[in-house]
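Colleague: Predicted model, plus sequence, below.
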Amino acid sequence: SSYTRYSPDRPMTATNLGVGPTVGGMVLAQTIEALACVGYMDTRFGRYGHEHSDFSIRFLRAGFGGVRCRVGDELHNRFYLLDSGIKLLDAISSSSHDDLENNARLLNELQKEPVYRTPWCNEEEMVEFRAEFGSGFSEMNDPPFKEKTFDIDSYYKKHEDVYLSGWDAFAHYVENGIKESRDL
């Protein structure tokens, strides 16, 4: 790896992790539990630079992937490292000096904010985010049954064939009953 290691030079495995002060944004692995705590990458970083640093530091702040160590009056990061078997190749970067400087400043400011980030910061980003999922995502906002309770007994009484089939009444209604215009 091209990143500084604080642990001895040895293979870093899931049962014998390494430790380092930084991680790259090429390969970050998270669990569902960790993502539920920190949310999404912060869209305020825009084009290039430090978005993965913020993401990784928020995992540390939430108790995942390493620890934060106090050195005098400063907090230093210690990330757990793992050899991935992926070889990094040099590539032409799309970075700019201004992007890196602005995002470095933003990275420092965001350390005072809560750990969790939503997938958007404004209405325009929300519309763009939801559009990526196609029409099915917006249909979640308009569910097929809007009432607070579904009367299973009533549905079975009106539709004995559903009862005899062994279907769960509500599952049948969502999967078939709506298309078949069955009464509730």
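Modeller: Now that the structure is in, tell me what you want to look at.

Colleague: only C-alpha atoms for contact and neighbour calcs from this point on.
Modeller: Noted.

Colleague: Need the contact partners of the longest helix along the chain.
Modeller: Determined from DSSP state H, the single longest helix within the chain is helix 97-110. With contact meaning C-alpha atoms under 8 Å, 6 or more residues apart in numbering, helix 97-110 is reached by Phe45, Arg47, Tyr48, Gly49, His50, Glu51, Ser53, Asp54.

Colleague: can we see that at 6 Å?
Modeller: Phe45, Gly49 (C-alpha atoms under 6 Å, 6 or more residues apart in numbering).

Colleague: Mind giving me the packing neighbours of the next helix or strand after it?
Modeller: The helix or strand immediately downstream of helix 97-110 is helix 123-131, counting by DSSP states H and E. Applying 3 or more C-alpha pairs under 6 Å, 6 or more residues apart in numbering; DSSP states H and E, we find helix 123-131 packed against no helix or strand.

Colleague: buried sites along the lengthiest strand in the chain?
Modeller: Longest strand in the chain, counting residues (DSSP state E): strand 74-81. Going by neighbour count (16 or more other C-alpha atoms under 10 Å), the buried part of strand 74-81 is Asn77, Arg78, Phe79, Tyr80, Leu81.

Colleague: Would you format the residues you listed as JSON lines with distance to Asp90 included?
Modeller: Below are the buried residues of strand 74-81 laid out as JSON lines (distance: C-alpha to C-alpha, whole Å):
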{"residue": "Asn77", "distance to Asp90": "26"}
{"residue": "Arg78", "distance to Asp90": "25"}
{"residue": "Phe79", "distance to Asp90": "23"}
{"residue": "Tyr80", "distance to Asp90": "24"}
{"residue": "Leu81", "distance to Asp90": "21"}
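
Colleague: before we go on, here's another structure to hold up against the first:
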Amino acid sequence: MVVEFGREPFQKRLGIAVTTFNRREMVLELVAKIRAMTTSPFDLVICDDGSGDGTVEALRERGEVVVSGINRGIAWNKNRGIYYLLHTCQCDVVLLLDDDVVPVCRGWEQEWIVAANAHGHVNFVHPIFHSRVIMGENKAENPGMCTMLNGCALVFDRLVLAQIGFMDTRFGRYGHEHTEMTLRAVRAGYGGVFLKAPEGGSHLFKVIGGGLEALAVDGHGSQAEALANDAIMASIRNDPVYRHAWREDQAMAVFLAEQDEALSALGQKRPYNKNIFPSLEAYQRFRQEQGIDSVDSSLAFLIGDTMPSLIEEALSEGQRAVAVEPDAKLYYALAERFADAIAEGRLVLENFAPAPRGGEIAMLTPRDGGRPYPVATISWGELVAKHGRPARVHMAAEIPGFPTMTG
């Protein structure tokens, strides 16, 4: 697949994700420098991997968006930022920064935007690897070609991420996750080249300086963790290029809950982004392809303006029903009428009229003279992940992103 990148890169929306762990003062200073020296419009999210030094609280006091959770390692933490920038902010350029690199000049980000527009993906040339650059000028127009990577700063165009996905969460806490993602980008045609040779060949990776300086700080990882991840990298080298931000349903629920909590802290919710970057839908297709997502013949979904007769029909046929009722008053009436079936687990009522959290696809139902209004914020993928894949679906109205069948 050949992707044609735009001719006007400065019109693209930039997103910056900073990953951090127990470096409160360092990340506060970095965020201040980003805000002072960035001249293009941008979105910023800080991804905290379970810090215990007050990092999250200090950042939120300054009004920053922070996605946080328990310590799950570098891959999971960077995925927090990728997902937020793609789904919530709808960014075109995603720039990932560790907390130990800082901008040193105004307009530093423009080099990264140009590089993403021209090449799809490039990495930062760390000073320790300058001697590994065998050609090029380390600039967006003529990136260096380097034999080694550090991973403290890297940028992707969203069209590249649509092809390769996220960092692989099978990696442990430290080591190789960024290199493995770049290798997948190269396989897809971005960010470097593979030079074939009789002995197996080697890679050259595109790198730039990008107005950043790497700080000399002690790392959090250990050699043992890096070696363990080295073995993982070897074992997954030939897996499909696309990777999801999670590996199973439980991990998906945890991951999305972290996103919700980050926005809830700001009094917001995950927005309705129709067909913007369908990570959840891609995950559900993967489940089907792997035979994980089998249809539950006893399950029925009844969605939108749910009628008592439909519920009674499903229950009388021995089906387990999930009824999604957008109207709060009707929801409570149904809850009272079918209290026994709910207590027995034969009926689950869902009500999203108050929109308790955001989702990938909003359900819309005509009301007040046919004017659509949002009554739910949950995707088909999330609904299936929560309850199972139904054999029967009844919908009162067409819902973007949901199956068109009724029954």
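Modeller: Good, I have the coordinates. Model, not experiment: these values are computed from the prediction.

Colleague: if we can go back for a sec, how about the longest strand of the first structure, aligned to which bit of the second structure?
Modeller: Counting by TM-score structural alignment, strand 74-81 of the first structure falls onto residues 200-207 of the second structure.

Colleague: which other residues reach stretch 123-137 of the second structure?
Modeller: With C-alpha under 6 Å, 6+ apart, stretch 123-137 of the second structure has contacts from Asn142, Pro143, Gly144, Met145, Cys146, Thr147, Ala153, Leu154, Val207, Ile208, Gly209.

Colleague: for these, which one is nearest Arg337 of the second structure?
Modeller: Leu154 (55.9 Å; C-alpha to C-alpha).

Colleague: what residue of the first structure matches up with the closest one?
Modeller: Checking TM-score structural alignment: Leu154 of the second structure goes with Leu28.

Colleague: Go through the helix or strand encompassing Ala385 of the second structure and flag the buried ones.
Modeller: Per DSSP H and E: Ala385 of the second structure is located in helix 380-387. Neighbour counts over helix 380-387 of the second structure (16+ other C-alpha under 10 Å) mark Trp380, Gly381, Glu382, Ala385 as buried.

Colleague: returning to that earlier point: sort out which of the contacts of stretch 123-137 of the second structure are buried, if you could.
Modeller: Buried subset of the contacts of stretch 123-137 of the second structure (neighbour count, 16+ other C-alpha under 10 Å): Pro143, Gly144, Met145, Cys146, Thr147, Ala153, Leu154, Val207, Ile208, Gly209.

Colleague: ok, the residue lying closest to the fifth one once chain neighbours are set aside - contacts?
Modeller: In space, not counting the residues next to it along the chain, Thr147 of the second structure is nearest to Leu204; the distance is 5.0 Å by C-alpha to C-alpha, 6 or more residues apart in numbering. Going by C-alpha under 6 Å, 6+ apart, Leu204 of the second structure touches Met145, Cys146, Thr147, Gly192, Val193.

Colleague: so of the residues you listed, which ones are in strands?
Modeller: Counting by DSSP E, these contribute Met145, Cys146, Gly192, Val193 to strands.

Colleague: what do we get in the first structure for the first one?
Modeller: What that stands for is Met145 of the second structure. So Met145 of the second structure corresponds to Val19, using TM-score structural alignment.

Colleague: residues touching the residue lying closest to its match once chain neighbours are set aside, list them.
Modeller: In space, and not counting its chain neighbours, Val19 of the first structure is closest to Tyr80: 4.7 Å by C-alpha to C-alpha, 6+ apart. Counting by C-alpha under 6 Å, 6+ apart, Tyr80 of the first structure makes contact with Gly18, Val19, Gly65, Gly66.

Colleague: which pair in the contacts of stretch 123-137 of the second structure spans the largest distance?
Modeller: Based on C-alpha to C-alpha, the longest span within the contacts of stretch 123-137 of the second structure runs between Asn142 and Ala153 and measures 17.8 Å.

Colleague: From Phe55 of the first structure, how far out is the residue nearest to Val19 of the first structure?
Modeller: 14 Å (C-alpha to C-alpha, to the nearest Å).

Colleague: contacting residues for the closest residue to Gly136 of the second structure other than its chain neighbours?
Modeller: Nearest non-adjacent residue to Gly136 of the second structure, counting by C-alpha to C-alpha, 6+ apart: Gly144, 4.0 Å away. If you count contacts by C-alpha under 6 Å, 6+ apart, Gly144 of the second structure has them with Val133, Met135, Gly136, Glu137, Asn138, Lys206, Val207.

Colleague: How many neighbouring residues does the third one have?
Modeller: Spelled out, it's Gly136 of the second structure. 16 (other C-alpha atoms under 10 Å).
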